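Undergrad: Sharing a sequence plus its predicted fold:
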Amino acid sequence: MVRRIRKAVFPVAGLGTRFLPATKAIPKEMLPVVDRPVIQHVVNEAREAGIEHFVFVTGRNKQMIEDHFDKAFELDATLEARGKTAALDELKRDLPAAGATSFTRQQEPLGLGHAVWCARDIVGDEPFALLLPDMLHLARRGGKGCIAAMLEAYEATGGNYVAGYEVPDDETHQYGIIGKGKPVAGGAYEIARMVEKPPKGTAPSNVAISGRYILQPDIFKILETQERGAGGEIQLTDGMLKLQQQQPFFGFTFDGEIHDTGTKLGFLTANVAYALRRDDLGGPLKAELARLSAG
């Protein structure tokens, strides 16, 4: 029987050096995409998929993230007193239920694999979703979010899942890359190979890992003794390669847009893409973009 996914892990310990000085005092995950922090968009994706418990792996100076997912009594009272019910309702909609969030520290910047391992005691012995906050997955209008669609495929096969998307061939050395195998149920496919940041010209495909995973808890034991890999860090991909020797791994292609908010261009593009989807902003923004382009 396929075990249900109840928990999701969000690694949010990174320093965000590419966005300095903006991230000197503000976590990069709290930078806004339209009117919500990046991390809120990712948590909403998980909530819409039915995830019940949200595990944040934080670092120093990330207290703002914990405060964001807490109730702000003074703000709520002020909004209510001023009759700003629409804003108050939005805050309530975005707030996870009491006891549905957990926070743990990654005390050293030892890589994504280490960050995932830091969540081991909270996740326990059950499969979990892993969402990298830098990568925003914007579903097509009326479509399912990435994790929701992955969970649907997972329920048909079990095992482990990695979402991927195509990148230019000359950029494959910047990403974790997966090689496609034969197709399986739910629009997924077997993963033939996985490699972290392959040297130029050696990648098995141009399909990059997009920051969405479903993993079995056995990954924790592997990561506990995982040696440092690319960049001197404990790489999640290296751990998944070992787990692949014991369990099946499947790839999944998301039917939507993927925006890497860890880059300045990706962050700006995400703001435009999400704003264009809004009924209150889409039309006016198109007009402004046309005006700016003409100038």
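TA: Thanks, I have it. Fair warning: this is a prediction, and the values are worked out from it, not measured in the lab.
Undergrad: From now on I want contacts and neighbour counts done on CA atoms only, so please keep to that.
TA: Fine.
Undergrad: which residues of the stretch 151-295 of the chain fall in strands?
TA: 160-166, 176-183, 189-196, 207-215, 249-253, 256-260 (DSSP state E, counting those that start in this stretch).
Undergrad: Neighbours of the residue lying closest to Pro27 once chain neighbours are set aside, how many?
TA: Distances taken as CA to CA, 6 or more residues apart in numbering place Lys62 nearest to Pro27, at 6.0 Å, with adjacent residues excluded. By other CA atoms under 10 Å, the residues close to Lys62 number 21.
Undergrad: From Lys28, how far off is Lys62?
TA: 9 Å (CA to CA, to the nearest Å).
Undergrad: Which helix or strand contains the residue lying closest to Ala25 once chain neighbours are set aside?
TA: Closest residue to Ala25 apart from its sequence neighbours, by CA to CA, 6+ apart: Asn61 at 7.5 Å. Counting by DSSP states H and E, no helix or strand carries Asn61.
Undergrad: Asn61 - how many residues pack around it?
TA: 13.
Undergrad: hmm, back to that, shouldn't the residue nearest to Pro27 be in contact with Gly14?
TA: No. If you go by CA atoms under 8 Å, Lys62 and Gly14 don't touch, sitting 9.4 Å apart.
Undergrad: ok, and here's another one to check against it:
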Amino acid sequence: MESKRVKKAVIPAAGLGTRFLPATKAMPKEMLPIVDKPTIQYIIEEAVESGIEDILIVTGKGKRAIEDHFDSVPELEQILIEKGKSEFLKLVEETTNINIHFIRQSKPMGLGHAVLQAKAFVGDEPFVVMLGDDIVQAETPCTRQLINQYEITNSSIIGVQPVSDEETQRYGIVDLSSSVSETLHKVKSFVEKPVPGTAPSNLAILGRYLFTPEIFKYLETQEPGAGNEIQLTDAITRLNEMQRVFAYEFNGKRYDVGEKLGFIRTTLEFALKREDLGDDVHKLMIELLENRLSLIEK
């Protein structure tokens, strides 16, 4: 049977962003900018470049700024037209010419519960879940890579990459049963944040998933797990018992913008790559390092 085309994406964005307080007291963490672009916009752009046609963002209280960002602002657009600032007008219009929907997660009951809010939106179609804490730069967009694998396997695909042994306790880790190729693996089980030294592999789930709609059957009946929340990993484990789930080692560089040091590193790297900023940022970094060295020597 020919598989259905993957056209829909779900982006959970209801988290409180406590690691970035006080900045996230009034601003959604998804709107914190990498240089001059909100982190969530990088996720949206990846989805569009992957061929996704409809996007659902699952929000929560205090997240109205996300909706406003992807809405049109006629007053601003008119001012930019009048002042002949066509370059800025293009940047503004790029955020509005996308088919985006919103739904609110009324209670913070975990990632699995957030994805469950998309059931009516998804219907009986396969769909991708994209987490905003992970930005991936790749020649072929990460989500497109998962879609390509789905078109071969007609099964749910979890995006993974190797992490160091010290980092395995921070992620969901896959326990492999066998490998189809160097990058595509059948999964035996999933272990959420294993105790140091107990991880079954070093392949971590890194913010990109492609699911068949059957995942909702397990999310609806999933008992609360770690943190008394509905854990997506638990539902995937149950899905895997009835319908094979694959782990795919995607190509590309993944940036963790969900914690402070990763956010700073991403901002610096992206700024260095910019034609309009790269040289000046490079000089500034050298200046700051020299100043720091001189202070240490004193």
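TA: It's in. A quick note: this is a predicted structure, and the numbers were derived from the prediction, not measured.
Undergrad: Give me the TM-score for this pair.
TA: With the length set by TM-score structural alignment, normalised by the length of structure 1, the two chains reach a TM-score of 0.94; 290 aligned residues with a CA RMSD of 1.5 Å.
Undergrad: Could you point out which of the strands of the stretch 151-295 of structure 1 sits nearest Ala46 of structure 1?
TA: strand 207-215 (10.4 Å; CA to CA).
Undergrad: Could you tell me where that closest one falls in structure 2?
TA: Aligned by TM-score structural alignment, strand 207-215 of structure 1 corresponds to residues 203-211 of structure 2.
Undergrad: distance of Phe254 of structure 1 from Val9 of structure 1?
TA: Counting by CA to CA, the gap from Phe254 of structure 1 to Val9 of structure 1 is 19 Å.
Undergrad: ok, now Pro96 of structure 1?
TA: Taking CA to CA, one finds Pro96 of structure 1 at 14 Å from Val9 of structure 1.
Undergrad: Tell me which residue lies nearest the centroid of structure 2.
TA: Leu131 (2.5 Å; CA atoms, centre = their mean).
Undergrad: tell me the contacts of it?
TA: For Leu131 of structure 2, the contacting residues are 11-13, 43, 207-208, by CA atoms under 8 Å, 6 or more residues apart in numbering.
Undergrad: And for Thr263 of structure 1?
TA: Residues in contact with Thr263 of structure 1 (CA under 8 Å, 6+ apart) are Arg18.
Undergrad: Under the alignment, what does it map to in structure 2?
TA: In structure 2, Thr263 of structure 1 lands on Glu259 (TM-score structural alignment).
Undergrad: State the number of residues packed around Arg18 of structure 1.
TA: By other CA under 10 Å, 12 other residues sit near Arg18 of structure 1.
Undergrad: Can you mark which positions in stretch 75-90 of structure 1 are buried?
TA: For stretch 75-90 of structure 1, a neighbour-count test (16 or more other CA atoms under 10 Å) marks 76, 79, 88 as buried.
Undergrad: Now do the aligned partner of Glu275 of structure 2 in structure 1 against Leu285 of structure 1, distance only.
TA: Using TM-score structural alignment, the partner of Glu275 of structure 2 in structure 1 is Asp279. From Asp279 of structure 1 across to Leu285 of structure 1, the span is 10 Å (CA to CA).
Undergrad: What of Lys28 of structure 1?
TA: For Lys28 of structure 1, the distance to Leu285 of structure 1 - CA to CA - is 25 Å.
Undergrad: Can you pull out the residues in contact with the host helix or strand of Ala120 of structure 2?
TA: Ala120 of structure 2 is part of helix 119-122 when elements are defined by DSSP H and E. Outside helix 119-122 of structure 2, the residues that touch it by CA under 8 Å, 6+ apart are 8, 56, 213, 216.
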